[in-house]
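[1] Below are the sequence and a predicted model for it; my questions follow.
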Amino acid sequence: MSGLSRYKPVLLLALILCLFCPSTALATAPRVSSSAAVLMDVTTGQLYFTKNAARRADPASLTKLMTAVVALESGKLDDVVTITGRSSSVEMGSIIDLRKGEKITLEELLKAALVTSANDSTVAIAEHVGGSHDRFVRMMNAKAVALGLFGTRYINTNGYHHPNHYTTARDLAVLTRYALGLPKINELVQTREATVHWVEPQQREEKIINSNRLLSIGYDGIDGVKTGTTPMAGNCLIASATRDGRRLIAVALNCYDRYRDCITLLDYGFEVVKPVTVAGAGEKVTQAAVTGGVQPSVDAVAQDALEVRIDPDFLPKLEQRLEIKETVPAPVKQGQSLGQAVYFLDGQEIGRLNLVAAEDVPRPGWHRQLWDKVFD
C-alpha cells in the first residue's frame, strides 16, 4: 500500500468536515477578495484582521472623509458658500450639478459629499474653507500627519486618480475611527437618503441616495461609512456596524465584491473574535530578583485580570514582553509594583498587565546580616 493510500480515509474525513461543518471555517482568518483590508475596533483601535494594511493604494472617494473632517474642524456648518466657476465645472463622477453664482450652506455641501459622494461639492467646500482648493489640500495633508497617517498623501479633495494621491487600508481605518467621533460625520455616513437644499435659488432642491448599499440591505447593525470607485482604485468600501455596544470598522480596497468582503470582515469581528483571559488576578507571571532579602526572588503576579479580544485560535501566537526591574532591593512589600507584562499579536500591542509582588520579602535580622558578613 502506498503512503498516500494509507491516509485516504483521513483525507476523506477532513473533506467531509470542511463541507458539512462550516463553523470550522469561521475559526480561521476571513478570506476576502480585496487587495488590501483591515478590521478595526472603534473603541480600542485594535486591529483584528489585516491584509496588506500598509500597502499604498488609491483611495478614490474615500478621500472625502478627510475633506469632511477638515471642513468641520475649520469651517462653520451654517456658512453660506457662493459657487465658483471651478466647482461648477466639475463634471466627472457623481455631482449635484452646482452652478456658478448659486448659494448653498457648508452643511448641505457636506451632506452631498458624504451621502451621494458628490465631487463638485468637495471643490466648493475646499474653496470656501481653505480660501483656495490647493490651500485646503495642504490642510488635509497637515491633518493626516497630525493623525499619524504617514502612508497618506492628498492631491485633491474628491479622490480623482493621481500618482501622488494615495493612502493605506490602515490609515483609512484610523481616519474613519477619528471621523466617526465627529457627530455630524457620524450622522451623515449612516443617512440612507436625504434632500439637498439651496439658499439661492431658494426653490432648488435635490434628493440624494447613499451609495453604500449595505445601508439598504439591512445588514445587522450597519451604521456607515463610505464607498469609493475609480478605474484605478477599483471598488472600495469602508463599512461600520455596531452590535451589543461594540462598533467595528471594515476597510476593503480594490475588491471583486466590496460588500461581501466587508460583511465577511464584520461577521468575523462579531462572531469569531471573543474575549480571552490572558491572566487572572493574582496569577503568577514571572519572578523578580531580590537583593538583600531573606529570599533571592519574589513572584510577580497580575494585579488585575487581563482580558483581550482576539480570535481564540490566535492565542498560541500571543507574545509576552516583560518590562520589569532586573533586581528589587529588600524590603519588598506585598502588592509592591514590579513592572508590567505587555502582550502583542502580530506586532500589535493588545494589552498590558501591572505586575506586583505576591508577598513580603523582609531584610534579614541584624544577627543574620552579621553572620553573612563574617562567613561570606
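    Great, that's in hand.
[2] From now on I want contacts and neighbour counts done on CA atoms only, so please keep to that.
    Fine.
[3] Near the closest residue to S211 other than its chain neighbours, how many other residues are there?
    By the measure of Cα to Cα, 6 or more residues apart in numbering, the closest residue to S211 outside its immediate chain neighbours is T116, 5.8 Å from it. If you count neighbours by other Cα atoms under 10 Å, T116 ends up with 25.
[4] what separates T116 from E326, distance-wise?
    Distance of T116 to E326, given as Cα to Cα, to the nearest Å: 59 Å.
[5] Report the contact partners of N52.
    S35, A36, A37, A169 (Cα atoms under 8 Å, 6 or more residues apart in numbering).
[6] So A124 is in contact with G85, correct?
    No. Contact criterion Cα atoms under 8 Å: A124 and G85 do not qualify, at 9.6 Å.
[7] structure B:
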Amino acid sequence: MKRKLALFIALILVIIPLTTSHAENSWIAAKSAVLIDADTGTVLAQKNMDKQMYPASTTKIMTGILALENCKLDEVVTVDDKTPYEIEGQQIYLQAGEIITMKDLLNAMLIQSANDAALLIAKHISGSQEEFAKLMNKKAKEIGAKNTNFINPNGLHDDNHVTTAYDMAMIARYAMQNETFRNIVSNYTYTIAPTNKQPETRYLKSKNKLLYATGSGNKITIDGNVTNIKYEGATGIKTGYTPEASNCLVSSASRNGQNLIAVVYYDPGNNLYIDSHNLLDYGFENFTNKKVAFKNEFIENIPIEHGSIPFVTAIVGEDISASIANDKAEKLKRNILLNDKITAPITKNQILGKIEYSIDNKILTSATIIAADSVDQKAIFSVVNTTQSGIVNVFTKWWFWLIIVFILWRLYIYRRRKKRRRRFKSKYKLKG
C-alpha cells in the first residue's frame, strides 16, 4: 500500500509541472514564440523560444542589417547573369544587366520579400551567397544569437538554415535601432521606377497585415471580440513562409513610449496574427518600461584610502530602464556592488562598481557606478603617481624637480665642507 501511495505521489509531482508549463503558454498556437521589450531586451513571454526553427523570410532582417552597414542607399548595383535564374519564390524579376539602387533592393527585399533582391545584395557585398552567410553568422553572434546558423540571405529552405525565436528577437531588436531600417519596415508599399531593363513601374506591397489590413476579409477574433488584423501602434517588421517553416512573423509595436517585439514561428493560418496580437497586448497590458535610474544620479559618498579628501562621490554611469510587471512594481529592489578596494588617486568617470535592480531575486537591469570627480593622493603618497594604465610618471611634477634641486644643493654643500676639512688637515700635518 505504501509503495502504491509513493508511486502515486511521484506521478502527481511529474504531471503538475507539465500541466502548469502547458497552461502558461496554451494561448500561443505557434510552435515557438517570444515577446521582448525592445528597449531593454527583457523577455516578457515565451514558448519554446530556444527551439531551433526554420526562419523563412524573416532571415531578410539580417540581410537588411548587413546591407545598411556595408552599403550606401544610393549605391548602384548591376544584376549579374546568374541571379535571375537561381531564385524561386517571391521576387521582383530582376533581369541580367539591370541597374538598380541599393535603396530599391532593400525595399524590395523587406517590403515585397523579394528573394532575388536578397541574393543580389549578398553577392554585391560578399561576392557569393556562401561568403555572405559567413558574414551573417558572424554578425548574429555579435548581436547575441546563440543557436542560429544562416546558409542563405533570403530564407529559402535548407535543413541547416535555422534560428530560434529568441535569437531572431535579438536580431530584430538590433535592426530596429537603425533609423533607415525602421523607416523601411514601417511602410507597406513602395514603388520602383522603370530601369534600363524594366520599362514598367514596379508596385510593391508588404504581407505584414498588422500594418494595414482592415475591413471584410481582414478580421480575427481576440478574446471573443472580432477585430481588424491591423494592430494599433504596429511599426513593422517582417513576415515569412515556406512549407517547412509554415507562417512566421516578427512584429513590432509602440504605445506610450513602450516598444515591443514579438516573434512567432510555425504558426498555421491566421494564427500568426492572433498570436502576435495576443503577445503584444499581453506586453502592453501587463508591463511598464520604467526608468529606474538616471545618468549622473547620486549614489553615495564612498570612503577611499590615501585620498586628498576622505571620500569620492559615486554616481550612476548611464540611464537605465527596466521592464517591470505591473503587479510587482513595489517589489523592485536596488543593490549596490562596490569594488573591493578603492584607493586614490581616482580619475573622473573611473568605474567604482555597479548597481543592480531586481524583483524576486531576478536581476532586471544593471549599470556602472562611476566617480563624479577626480581625487588626488595625499602628499605623502603622491611622490610617485601611478596612472590607471600602470605607467609611473613623476617627471612632469614641479615638486619632483624641487626635491632634485634640494638634493643637489645639499650634496654641493656637503662636498664643499668635506673639501675644506681636507685642506685644513693637510695644512696642519705639513706644519708638524
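    Yes, it's here. Worth saying up front: this structure is predicted, and the values here are computed from it rather than measured.
[8] Send over the TM-score of the superposed chains.
    The TM-score (TM-score structural alignment, normalised by the length of the first structure) is 0.70; 306 aligned residues with a Cα RMSD of 3.8 Å.
[9] that older thread, what about A124 and G85 of the first structure, which has more around it?
    A124 (28 against 13).
[10] Next up, identify which helix or strand the spatially closest residue to S366 of the second structure that is not a sequence neighbour is on.
    Spatial nearest neighbour of S366 of the second structure, chain neighbours left out: E356 (4.3 Å); criterion: Cα to Cα, 6+ apart. Assignment of secondary structure by DSSP states H and E places E356 of the second structure within strand 351-359.
[11] Show me what that strand is packed up against.
    strand 333-338, strand 362-371 (3 or more Cα pairs under 8 Å, 6 or more residues apart in numbering; DSSP states H and E).
[12] Can you tell me which of the contacts of N52 of the first structure is closest to N235 of the first structure?
    Of all the contacts of N52 of the first structure, N235 of the first structure sits closest to S35, with 10.4 Å by Cα to Cα.
[13] Confirm for me that that closest one is in contact with C255.
    Yes. Between S35 of the first structure and C255 there is a contact at 6.6 Å, judged by Cα under 8 Å.
[14] Which of these two has more residues huddled nearby?
    Neighbour count, other Cα under 10 Å: between S35 of the first structure and C255, C255 has more, with 21 against 18.
[15] tell me the contacts of the counterpart of G45 of the first structure in the second structure?
    Under the alignment (TM-score structural alignment), G45 of the first structure pairs with G41 of the second structure. By Cα under 8 Å, 6+ apart, the contact set of G41 of the second structure is M170, R173.
[16] which residue sits closest to L345 of the first structure, ignoring its sequence neighbours?
    Counting by Cα to Cα, 6+ apart, L345 of the first structure lies nearest to L318, which is 5.1 Å off, once chain neighbours are set aside.
[17] Tally up the residues packed near that neighbour, please.
    Other residues near L318 of the first structure come to 16 when the count uses other Cα under 10 Å.
[18] show me the contacts for it.
    Y343, F344, L345, D346 are the contacts of L318 of the first structure under Cα under 8 Å, 6+ apart.
[19] With Q258 of the second structure instead?
    D37, F284, T288, N289.
[20] same question, T167 of the first structure
    T167 of the first structure touches R56, A57, D58, P59, G151, T152, R153, counting by Cα under 8 Å, 6+ apart.
[21] how close does the second one get to V328 of the first structure?
    Look at A57 of the first structure and V328 of the first structure: by Cα to Cα, they are 50 Å apart.
[22] For these two, indicate the residue with more neighbours.
    A57 (22 against 18).
[23] Give me the aligned partner of that one over in the second structure.
    Using TM-score structural alignment, the equivalent of A57 of the first structure in the second structure is M53.
[24] Okay, that match and A45 of the second structure: tell me how far apart.
    Taking Cα to Cα, one finds M53 of the second structure at 18 Å from A45 of the second structure.
[25] Report the separation between I65 of the second structure and K427 of the second structure.
    Distance from I65 of the second structure to K427 of the second structure, by Cα to Cα: 94 Å.
[26] Looking at those two, which is more packed in?
    Under the neighbour definition other Cα under 10 Å, I65 of the second structure and K427 were set side by side, and I65 has more, 21 against 11.
[27] which residue lines up with the more buried one in the first structure?
    Alignment note: I65 of the second structure maps to V69 in the first structure; criterion TM-score structural alignment.
[28] repeat for S252 of the second structure
    By TM-score structural alignment, S252 of the second structure lines up with S240.
[29] For that match, which non-adjacent residue is closest in space?
    I249 (4.5 Å).
[30] Look up how far F49 of the first structure lies from that neighbour.
    In terms of Cα to Cα, I249 of the first structure sits 11 Å off from F49 of the first structure.
[31] which neighbours do these two share?
    Joint contacts of I249 of the first structure and F49 (Cα under 8 Å, 6+ apart) are V38, L39, M40.
[32] Alright, calling it a day.
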